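Engineer: My questions concern the predicted model and sequence given below.
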Amino acid sequence: MPKAVRRTFVLVTTPVALLGAAAPSPTGSSGVGDPYFPLSGNGGYHVGHYDLTLRYDPGSGHLDGKAVLTARATQRLGRFDLDFKGLTVTGLTVDHTKAGFRRDGQELVVTPKRALGKGERFTVTVTYQGKPGPVTDPDGSPDGWIPTDDGAFVAGEPQGAMTWFPSNSHPTDKSSYDFTITVPKGHTAVANGVLLSERTAHAKTTFRWRQSEPMAAYLATATVGKFTVQQYTTRDGIRVYNAVDSREAAAAAPVLKKLPSVLEWEAKLFGPYPFRAAGSIVDHAPNVGYALETQSRPVYDRAPDLSTLVHENAHQWFGDSVSLTSWKDIWLNEGFATYTEWLYAEQHGGDSAQKTFDDLYAKPASDGLWEFPPGDPGSGANIFGTPVYARGAMALHVLRTTVGDPAFFRILRAWAAEHRDGHGTTAQFERLAERVSGKKLDSLFQTWVYAPGKPNRP
């Protein structure tokens, strides 16, 4: 996600409704303990698959939804939570048996009729309806289901997935997905992965999508609009689906034309593209202020420039396939994608990465670039700040100049390969870099990733 124009923080609240019986113990935790978003995710279970059926009317803004979660208990569960905010729950079952539930802010607290045993597989079905809208993040940006003049821009980083489907919404819980989305004829609904079918009947069109590779909930999308669609398969067998708002088509066309070559170039640096599908969703959403690396198909609020296209598709390796373990490590996403922009410019007739580094390093110690370290920004309000992106990229450049190009690019490829479809931490990346390079790098990481203030020049 490129850094957005941020707005004043607004606290979004939801009235609490109580349904069902008092919860027996033991219970799954209401969050996974993330230091920046303590209520994101839930303990006690892992969701293997989401089957989401949605019907959306852009005119009224009304959404009808049915979510079927196939999960496995990681402990004995008499009660567990789902992240779900705002929409009205009309029914809930666990293993096809009616379950008790209550609302507690962003938590949907579920009490199954019988306790679930550790290791037991179970199915949760939630039906719901209402007018979805975004949450406001700590930095003031909208996040989640964001209505537009012809549909909705759906981008969930870091916590917006809960605005449109119940989930275990933390990057540590990754799942496969099926989407069935019905919209008025003339509209297009675009989700992640491969388009399985598109059928029109009774003035409605239903799109079925499948994301087979594991995906964090924040990377899911169901963007709706009046789009022009382009489909093709690259010579590497990647199925590309581009959906473009007509108001952005002229500006987007020359950039989207470069997508296959960008993916090929990134694959040479980082290893094989990690998904079956690729593409772009170019919406006309001027009030959003950012793009997001929604898995397999980034969503853009306007026609992207080439650097943004390079950035969001670099995230398919760094952020999507290899996901965060904690939001404080977001530089592993944004610093890596930003440095990919530098590398692309360097290898395509632009400034060298060294020149970009030098220009940034010339900024005075009072500049916002040095306000906080990229490896621990300090709060959710800072995770999309300049230090995460630019100083994160600078840290990678220092690593590159320290270990040399051959070792550096082996490190990037090994990181993408060894953590594919999984997760990583900064500590793990540091250990991998030391193993591949044969160099002790603790001082480098402490100075450039963790220490506050402007570092001494390397």
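Structural biologist: That came in fine, so what should we check first?

Engineer: contacts, neighbours, all on C-alpha from now
Structural biologist: Will do.

Engineer: Packing partners of the longest helix along the chain?
Structural biologist: What stands out as the longest helix in the chain, according to DSSP state H, is helix 331-347. Secondary-structure packing of helix 331-347 (3 or more Cα pairs under 8 Å, 6 or more residues apart in numbering; DSSP states H and E): helix 306-314, strand 322-324, helix 353-361, helix 392-403.

Engineer: and residue 393, how many neighbours?
Structural biologist: Look at residue 393: counted by other Cα atoms under 10 Å, it has 29 neighbours.

Engineer: Ok, residue 365 next?
Structural biologist: Residue 365, neighbours per other Cα under 10 Å, totals 13.

Engineer: let's bring in a second model and compare:
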Amino acid sequence: MRRALVAVTTVLAVALAGTPASATVRPRAAPAPGGPGVGDSYYPDYGNGGYDVSHYDVRLRYWPDTDKLTGTTTILARATQDLSQFNLDFALAVTSVRVNGWQASFARQGAHELVVKPARPVNAGQQLTVVVQYADTPSAVKVNGFTSWVRTSDGALAVGEPEIAWWWFPSNDHPTDKATFDIAVLVPDGTQVVSNGVMPSQPVRELSGWSRWYWRSTKPMATYLAFMAIGQYEIRTDTSVSGQPVINAYSDNLGEFADAARASVERTSEVVDWESTVFGPYPFEARGGVVTPPASMGYALEDQTRPMYDGRFFRRGSNMYVVVHENAHQWFGDSVSVADWRNIWLNEGFASYAEWLWSEAQGEGTAQELFDYTYALYPPDDPFWQVKPGDPGAQDPFHAAVYDRGAMTLHQLRLAVGDDTFFSILREWTASHRYGNATIEQFQALAEKMSGKDLDALFTTWLFTPGRPNLGSPSTMAARAIPAQPKSWQKIEETHAALHH
């Protein structure tokens, strides 16, 4: 053994002797802390640097009567640099953290940062298993004066955008770090738990008077799209024409809105099949929806595979437009997610235009009629026109202009390139960025490549320039009559009034 070692040492010495000075092996840099944020232009401290998550295993126990939540979240990740420490986004009280089986030290920093210092060095490329245990009362935990956790009369809702994970599992909380999920929740018998994806098994009695519910998401998912609804729900299951699980859930507290909610959400599979013909293949493993108690959320959200709707969306009867909107997000927002929250138009403008396309397909008003009506609805001096859909600002990223002017932008693109090219652009966009992230600039580049047109003036005018864009000469503009209200407008207006959350 000693002779072999000497031989290897000699060969190494000869090799180094012939190495050019420019290629001299230098000492490895000392490990550095992972970044406390990803540098998002609107929310720079959201997400973290230094690692990439592949999977979350979230195991919880919840007491509806007291809103107590205990949990163990196991995070599978890979270090992208040599790390001396790294951050997790989380607001609840933590009792312990382990990294690769070793107890790690941890400390609070800022409004929602958990700084973890591993007991052993972490090298770039190394696989990490991070186990965080915690216990708290989520509704009592405020970050910058608010909580996204919603307590209901029979349970709770973990739902929100752009942040919700802070109140129920530690994470790298930015859309650019997607992962798969296993979510298991122990609740009192007679309480239901609904979440994303599929149910790998039926609820299991784990303790006397307590049962555990299991959910699994097998496609990459942004952390804010992971949700949980706990309470009294009627759960309906079915299978789509393509063989996918269809799981819908309705709060027992919907009252007079119950039938209208079912008449809308039970058509989810039909909507997804139609949207698949427009946007390309459905990107996920299951479909469905959840209707929560009236006024519990106040909005709807495109949680991956299973959007959630406040019961009040159905107070005036069925509402297919909110179902179309939230399921369009499965392509635009969930599968193709924003690379930066400034790009929110890629989510909301596209989902809003999907409503116009549904109206057109149902004979309730063409996209052109909806464009004309929306354009005329806001006078030139309305503050609506001062918000730039392509950069609405961190204080109000869900402004009405992102939805309505956002949809108008896509209609102008459709007019500029023609129907065949326009719909080919949409399908190529969802295919080329499937399960990834993207920017407005990338969408413009794709539209220009596929159309062969210079579209810079169109995008600059409609997305980035304050003021109502001109559609003709001043005399032509003055002579434009306010068009008749399309049949679909009332439902679209009801939908958007609540969606600007």
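Structural biologist: Nice, I can see it. Remember, predicted model here, so these are calculated numbers, not experimental data.

Engineer: Please work out the TM-score for the two chains.
Structural biologist: Once superposed, chain against chain, the TM-score is 0.91 (TM-score structural alignment, normalised by the length of the first structure); 431 aligned residues with a Cα RMSD of 1.6 Å.

Engineer: what does the longest helix of the first structure correspond to over in the second structure?
Structural biologist: Mapped onto the second structure using TM-score structural alignment, helix 331-347 of the first structure covers residues 345-361.

Engineer: Show me the helices in the stretch 201-350 of the second structure, by range?
Structural biologist: Taking DSSP state H, counting those that start in this stretch as the criterion, the stretch 201-350 of the second structure contains helices spanning 258-265, 268-279, 320-328, 345-361.

Engineer: Pick the most deeply packed of these.
Structural biologist: Greatest average neighbour count among the helices of the stretch 201-350 of the second structure goes to helix 320-328 (a mean of 28), per mean count of other Cα atoms under 10 Å.

Engineer: I'd like to know which elements it is packed against.
Structural biologist: Counting by 3+ Cα pairs under 8 Å, 6+ apart, helix 320-328 of the second structure packs on helix 258-265, helix 268-279, strand 300-301, helix 345-361, helix 489-499.

Engineer: Would you mind measuring from the residue mapped onto residue 436 of the second structure from the first structure to residue 433 of the first structure?
Structural biologist: Counting by TM-score structural alignment, residue 436 of the second structure lines up with residue 422 in the first structure. Going from residue 422 of the first structure to residue 433 of the first structure by Cα to Cα, to the nearest Å gives 18 Å.

Engineer: just to revisit the earlier point, you'd agree the match of residue 436 of the second structure is up against residue 319?
Structural biologist: No - the criterion here is Cα atoms under 8 Å, and residue 422 of the first structure misses it with residue 319 at 9.9 Å.

Engineer: Of the two, give the one with the bigger neighbour count.
Structural biologist: Remark: of residue 422 of the first structure and residue 319, residue 319 carries more neighbours, 29 against 22, as counted by other Cα under 10 Å.

Engineer: Residue in the second structure paired with that one?
Structural biologist: Using TM-score structural alignment, residue 319 of the first structure pairs with residue 333 in the second structure.

Engineer: how about the nearest residue to that match, chain neighbours excluded?
Structural biologist: Using Cα to Cα, 6 or more residues apart in numbering and skipping the chain neighbours, the partner closest in space to residue 333 of the second structure is residue 347 (4.7 Å).

Engineer: residues contacting the one you found?
Structural biologist: By Cα atoms under 8 Å, 6 or more residues apart in numbering, the contact set of residue 347 of the second structure is 329, 332, 333, 337, 338.

Engineer: again with residue 402 of the second structure
Structural biologist: 344, 345, 348, 349, 388, 389, 390, 392.
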